[in-house]
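J.: Below: sequence and its predicted model.
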Amino acid sequence: MPADFMNTELAWLTWTGLHMSPWKIIGLTGALMFGSRWLVQFLASRKARQPVIPRLFWYMSLLGSAMTLAYFVFSHKQDAVGIVQNLFPAFTAGYSLWLDIRHRGWNRDRNESDDHAAAELPAQALRRRA
């Protein structure tokens, strides 16, 4: 195994014309995860019929930023623009995730459904009166 395996082109992908290294796969996976978090947010908001940021959004932000940041720090790329571009979103996502866990606890989904059920009780009572 070469000393710099993570930056070595993967031979089994050369037939595709893709020049991929393990670091490039990590970086691309991180970028894909970071971008697809918006789909998660869209689907959660559509389901709730109001703007919602699910906890999965913050996990995907943090993991996607960390993976892309690792690519720019540890690969041959070592691009300062890529590092700065991913460092601040990683910090923001980590902080937002910490706030969410601190505010709602680890069982956020259960708490949200309890809150939703509690909000429905007065609405049901009003409908019965009418």
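T.: On my side now, so go ahead. Nothing here was measured: the structure is a model prediction, and the numbers come from that model. Numbers count the residues shown, from 1 in each chain.
J.: okay, CA-based contacts and neighbour counts for the rest of this
T.: Noted.
J.: Leu28 and Gln124: what is the separation?
T.: Look at Leu28 and Gln124: by Cα to Cα, to the nearest Å, they are 49 Å apart.
J.: quick one: which of those two has more around it?
T.: Taking neighbours as other Cα atoms under 10 Å, Leu28 and Gln124 compare with Leu28 leading, 17 against 10.
J.: Can you tell me the closest non-neighbouring residue to that one?
T.: Thr68 (7.2 Å; Cα to Cα, 6 or more residues apart in numbering).
J.: Second structure for comparison follows:
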Amino acid sequence: MSDVLAGLGAWFHAVFVEQFDVWIAIGFLAQAMFSARFLIQWIASERAGRSVVPVAFWFFSIAGGAILFAYALYRQDPVFIAGQGAGLLIYARNLWLIFRERRAALAETG
């Protein structure tokens, strides 16, 4: 059992300590921003008493996704690059649709 724990400790040290650099810090920051969008969505839904997706969700999606995309490019991870790249297009499209709808609503009332 102590060999397993020692091996696990060595693995954690190698993964989280030895290879730590500014890009790992950027990756963690990006992941935190990307994850924060779910907290924002949850809080907005609780306040409304129904499921809602606030505009801030899409801004956090773009911010976190863009930084994660840069991180993936730096790491040269094709799976991560493809996933984040496609996500960025979807997030931008959602914001464009939201702003187009708001612009049309303003034109009708103005």
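T.: Thanks, I have the structure now. The model shown is predicted, which means the values in this text are computed figures rather than measured ones.
J.: Give me the nearest residue to the residue minimising distance to the centre of the second structure, chain neighbours excluded.
T.: By Cα atoms, centre = their mean, the second structure has its centre lying nearest to Phe34, at 2.1 Å. Spatial nearest neighbour of Phe34 of the second structure, chain neighbours left out: Gly64 (4.3 Å); criterion: Cα to Cα, 6+ apart.
J.: Aligned counterpart of the one you found in the first structure, please.
T.: Taking TM-score structural alignment for the superposition, Gly64 of the second structure sits opposite Gly64 in the first structure.
J.: need the contact list for its match.
T.: Listed by Cα atoms under 8 Å, 6 or more residues apart in numbering, the contact partners of Gly64 of the first structure are 29-34.
J.: Can you get me a residue count around Phe16 of the second structure?
T.: Neighbours of Phe16 of the second structure (other Cα under 10 Å): 12.
J.: Spell out the secondary structure type for it.
T.: helix (DSSP: H, G, I helix; E, B strand; the rest coil).
J.: nearest spatial neighbour of the counterpart of Arg55 of the first structure in the second structure, skipping sequence neighbours?
T.: Taking TM-score structural alignment, Arg55 of the first structure has Val55 as its aligned residue in the second structure. Once flanking residues are discounted, Val55 of the second structure sits nearest to Leu95: 7.3 Å by Cα to Cα, 6+ apart.
J.: ok, the nearest residue to Ile81 of the second structure once chain neighbours are set aside to Pro78 of the second structure distance?
T.: Using Cα to Cα, 6+ apart and skipping residues adjacent in sequence, the residue nearest Ile81 of the second structure is Ala72, 5.4 Å away. Separation of Ala72 of the second structure from Pro78 of the second structure (Cα to Cα) stands at 8 Å.
J.: Name the SS class of Arg50 of the second structure, please.
T.: Criterion first, three-state DSSP; result for Arg50 of the second structure: coil.
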